[in-house]
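no sequence on hand, only this structure:
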């Protein structure tokens, strides 16, 4: 007998196309809502007036963002497990982003762990833990960015109501970091002793130990400055790319305003619901620019171009790399 609470999850595992269809319907609905409020002739006019030089700078910033993300990921691997080379890490990272864009199930993160682990003859569990550590860094950085940027703007009520959750996230991230710093060494010693003593569940202890190995970099003093440097690169070039696209449409905005746009978009697409975040990305970008006082027509033109630029690295680098890796 199937327990009622597990039936929906079982259905989505058996029929993954159902979630894909639901995501596509949501994307279509959001685009429909945008279309009702938009003068498409004006959108096309704004697209035609975009300054190519600024757009090329935005593309360059997005590619540098990907390089910074790949280099930071390499630093998260433990010393006893050699990290992928920078070209390999970049290919795996962008291939994972491509899969995440195609399948709204975070399948790309699983693929990254497999490609960086088992395919290289290394521990997939440790590789997966490095991805988890990466997510913790980004959540912490995003929450800190919110705390810095938000006080400079008058936000709409729907956004103000979510700030309590953001500050809760900051507190939770601090607690997790503290737990890693103080408890990780003792936990690793205990698990290492368990795995060599022939006790029951030794195999499980090995897996948990491999998982904790992938989190070590978060408490290593020598690596923390490097992780901070590359994290600044990840978020800094994401904001720079957004600012360049704003400039391409003559939307005068500060770096703080570009950061607010990044925060709203990234916060909204952190839960994957539609293939490539199509519709969701555009809706969030329009809401962000509306908050800054810009019109919906130019905001949609901005959103379409920024989304296309963000999708370039996974398509131009991730797709060829994935094709070669799976031949």
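Structure's in. What do you need? Remember, predicted model here, so these are calculated numbers, not experimental data.

every contact and neighbour count from this point should use C-alpha atoms.
Noted.

mind checking how far the spatially most central residue of the chain is from residue 129?
With distances taken as Cα atoms, centre = their mean, the residue of the chain nearest its centroid is residue 270 (6.6 Å). According to Cα to Cα, to the nearest Å, residue 270 and residue 129 sit 19 Å apart.

give me the contact list for stretch 250-258.
For stretch 250-258, contacts defined as Cα atoms under 8 Å, 6 or more residues apart in numbering pick out 149, 239-240, 242-243, 246-247, 292, 294.

which of those residues lies closest to residue 73?
For the contacts of stretch 250-258, the residue nearest residue 73 by Cα to Cα is residue 239; the value is 19.7 Å.

can you pull out the helices in the stretch 201-327 of the chain?
Ranges of helices in the stretch 201-327 of the chain, per DSSP state H, counting those that start in this stretch, are 202-213, 224-248, 255-269, 280-291, 296-313, 319-325.

measure how far the shortest one is from the centre of its chain, please.
Averaged C-alpha coordinates place helix 319-325 at 21 Å from its chain's average position (Cα atoms, centre = their mean, to the nearest Å).

next, the contact list for residue 50, please.
If a contact means Cα under 8 Å, 6+ apart, then residue 50 has 248-249 as its contacts.

try this one side by side with the last:
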């Protein structure tokens, strides 16, 4: 019964996503002279398109490098090159399938390399919390730089609350990790003994992902690579705007990024086709850009940010299937928290 309900929810979300994508495709293309859009794309500056593509590459490398920092010593069996490959596979799957399935694929593939999957799951969750904190800081910066429309600010305040709760959860987990006890003994007492041991080991591995936060060097590395991730993401938007000769203030690049990241949580068809372009149109309309050039921007930005990771991810997945990877480590990782 529970499985049937889950499947029904998944089908409902997929159906809702298809409807939203169809509606946004209609709104994005309604009344637009497609010939002018095509001409704008053909006349795009190849120099700035190439620079934007380079920014996308740096962005993905920075994400992989940050994840490698989060993996720490327990993730030593995963090299930076392997972390990049797993990241690209995850990005490819996220771009093609709904519900962020690619993040789950990273956990599974990392386990094939000899790293505890529950530990990797903790690093992926921590990565999302770090991005939430960065996203919240971007919102605060935007509030200081420009007046935000209600359709942006109201959901953003809810996001701030969610970010605060996630941050508190990380702090609580860090306290538990330092104490060497995932949960008080009475919490798991109602479970059979063998399940208590498994639950305790699972929580221990999840909390072990927070070890990087206890090291000042690790914290600075996370800050550095997170800055590179978000700066290059903004830079990509700016370079695509320049490629199409769209004259808007620099803050527009940051605002577009903020809106597009918020759109990740909106159900849509795989690849966010339609929704991506419509959000670009809505964002640039605040800066006086008409629908046709804004649509050109949405199409070009979508191609540059989605297509290369998909191609690279498919290649990385092919490498994995061909077995061209380092043998899994034979060193058994501890399943309990170290004594502090």
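Thanks, I have the structure now. All of these numbers come straight from a predicted model, not from anything done at the bench.

about what we covered before: okay if I get the helices of the stretch 201-327 of structure 1 as TSV plus distance to residue 153 of structure 1 and mean neighbour count?
Conversion of the helices of the stretch 201-327 of structure 1 to TSV gives the following (distance: least, Cα to Cα, whole Å; neighbours: other Cα atoms under 10 Å):
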stretch	distance to residue 153 of structure 1	mean neighbour count
helix 202-213	40	18
helix 224-248	17	21
helix 255-269	9	19
helix 280-291	9	22
helix 296-313	18	21
helix 319-325	39	15
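
residue ranges of the helices in the stretch 1-150 of structure 2, please?
According to DSSP H, counting those that start in this stretch, the stretch 1-150 of structure 2 carries its helices in the segments 2-29, 34-42, 46-71, 80-96, 101-112, 117-145, 150-179.

which one of those helices is the most hemmed in?
Highest mean neighbour count of the helices of the stretch 1-150 of structure 2: helix 80-96, a mean of 23 (counted as mean count of other Cα atoms under 10 Å).

where does that one end up in structure 1?
Per TM-score structural alignment, the counterpart of helix 80-96 of structure 2 in structure 1 is residues 86-102.

how close does that stretch sit to structure 2?
In this overlay with structure 2, the average offset of stretch 86-102 of structure 1 from its partner residues is 1.1 Å by mean Cα distance after the TM-score superposition for structure 1.

which residues are in contact with that stretch?
Contacting residues not belonging to stretch 86-102 of structure 1 are listed as 66-67, 70-71, 73-74, 106-109, 111-112, 115-116, 272, 275-277, 313-315, 317-319, 321-322 [Cα under 8 Å, 6+ apart].

what do you get for stretch 268-278 of structure 1?
Residues from elsewhere that reach stretch 268-278 of structure 1, judged by Cα under 8 Å, 6+ apart: 19-20, 22-24, 26-27, 100-106, 280-281, 284.

go with 10 Å
For stretch 268-278 of structure 1, contacts defined as Cα atoms under 10 Å, 6 or more residues apart in numbering pick out 19-28, 30-31, 97-106, 139, 262, 280-281, 283-285, 304, 307, 311.

to which residue of structure 1 is residue 263 of structure 2 aligned?
Aligned partner of residue 263 of structure 2 by TM-score structural alignment: residue 268.

please apply the same query to residue 204 of structure 2.
Aligned counterpart of residue 204 of structure 2 in structure 1: residue 209 (TM-score structural alignment).

residue 191 is in contact with that match, correct?
Yes: counting by Cα atoms under 10 Å, residue 209 of structure 1 touches residue 191, with 6.0 Å between them.

map residue 135 of structure 2 across to structure 1 for me.
Checking TM-score structural alignment: residue 135 of structure 2 goes with residue 142.

for its match, which non-adjacent residue is closest in space?
residue 263 (7.0 Å; Cα to Cα, 6 or more residues apart in numbering).

with residue 238 of structure 2 instead?
Excluding its sequence neighbours, the residue lying closest to residue 238 of structure 2 (Cα to Cα, 6+ apart) is residue 253, at 5.3 Å.

which residues in structure 2 does stretch 224-235 of structure 1 align to?
Under TM-score structural alignment, the counterpart of stretch 224-235 of structure 1 in structure 2 spans residues 219-230.

so what's the match of residue 204 of structure 2 up against?
Residue 209 of structure 1 touches 125-126, 187-192, 194-195, 203, counting by Cα under 10 Å, 6+ apart.

repeat that for residue 188 of structure 2.
195-197, 199-200.

residue 48 of structure 2 now?
Each residue near residue 48 of structure 2 by Cα under 10 Å, 6+ apart is listed here: 54, 236, 238-245.

cool, residue 159 of structure 1 as well?
Listed by Cα under 10 Å, 6+ apart, the contact set of residue 159 of structure 1 reads 264, 291.

just residue 7 of structure 2 next, same as before
Residues in contact with residue 7 of structure 2 (Cα under 10 Å, 6+ apart) are 1, 13.

kindly report the same for residue 33 of structure 1.
Applying Cα under 10 Å, 6+ apart, we find residue 33 of structure 1 in contact with 27, 279, 283.

counterpart of the second one over in structure 2?
For residue 279 of structure 1, the aligned position in structure 2 is residue 274, judged by TM-score structural alignment.

hang on, isn't residue 26 of structure 1 packed against residue 281?
No: when contacts are counted by Cα under 10 Å, residue 26 of structure 1 is not listed as touching residue 281 (11.7 Å).

roughly how far does the nearest residue to residue 249 of structure 1 once chain neighbours are set aside sit from residue 243 of structure 1?
Distances taken as Cα to Cα, 6+ apart place residue 50 nearest to residue 249 of structure 1, at 5.1 Å, with adjacent residues excluded. Using Cα to Cα, residue 50 of structure 1 is found at 13 Å from residue 243 of structure 1.

what do you get for residue 151 of structure 1?
To residue 243 of structure 1, residue 151 of structure 1 is 19 Å away according to Cα to Cα.

swap in residue 229 of structure 1?
From residue 229 of structure 1 to residue 243 of structure 1 the distance is 21 Å (Cα to Cα).

before we move on, the earlier item: look up how far residue 19 of structure 2 lies from the match of residue 279 of structure 1.
Here residue 274 of structure 2 is placed at a distance of 10 Å from residue 19 of structure 2 (Cα to Cα).

and residue 230 of structure 2, by the same measure?
Residue 230 of structure 2 sits 31 Å away from residue 19 of structure 2, going by Cα to Cα.

repeat that for residue 64 of structure 2.
To residue 19 of structure 2, residue 64 of structure 2 is 34 Å away according to Cα to Cα.

go on, residue 310 of structure 2?
Counting by Cα to Cα, the gap from residue 310 of structure 2 to residue 19 of structure 2 is 24 Å.

next one: residue 197 of structure 2
46 Å.
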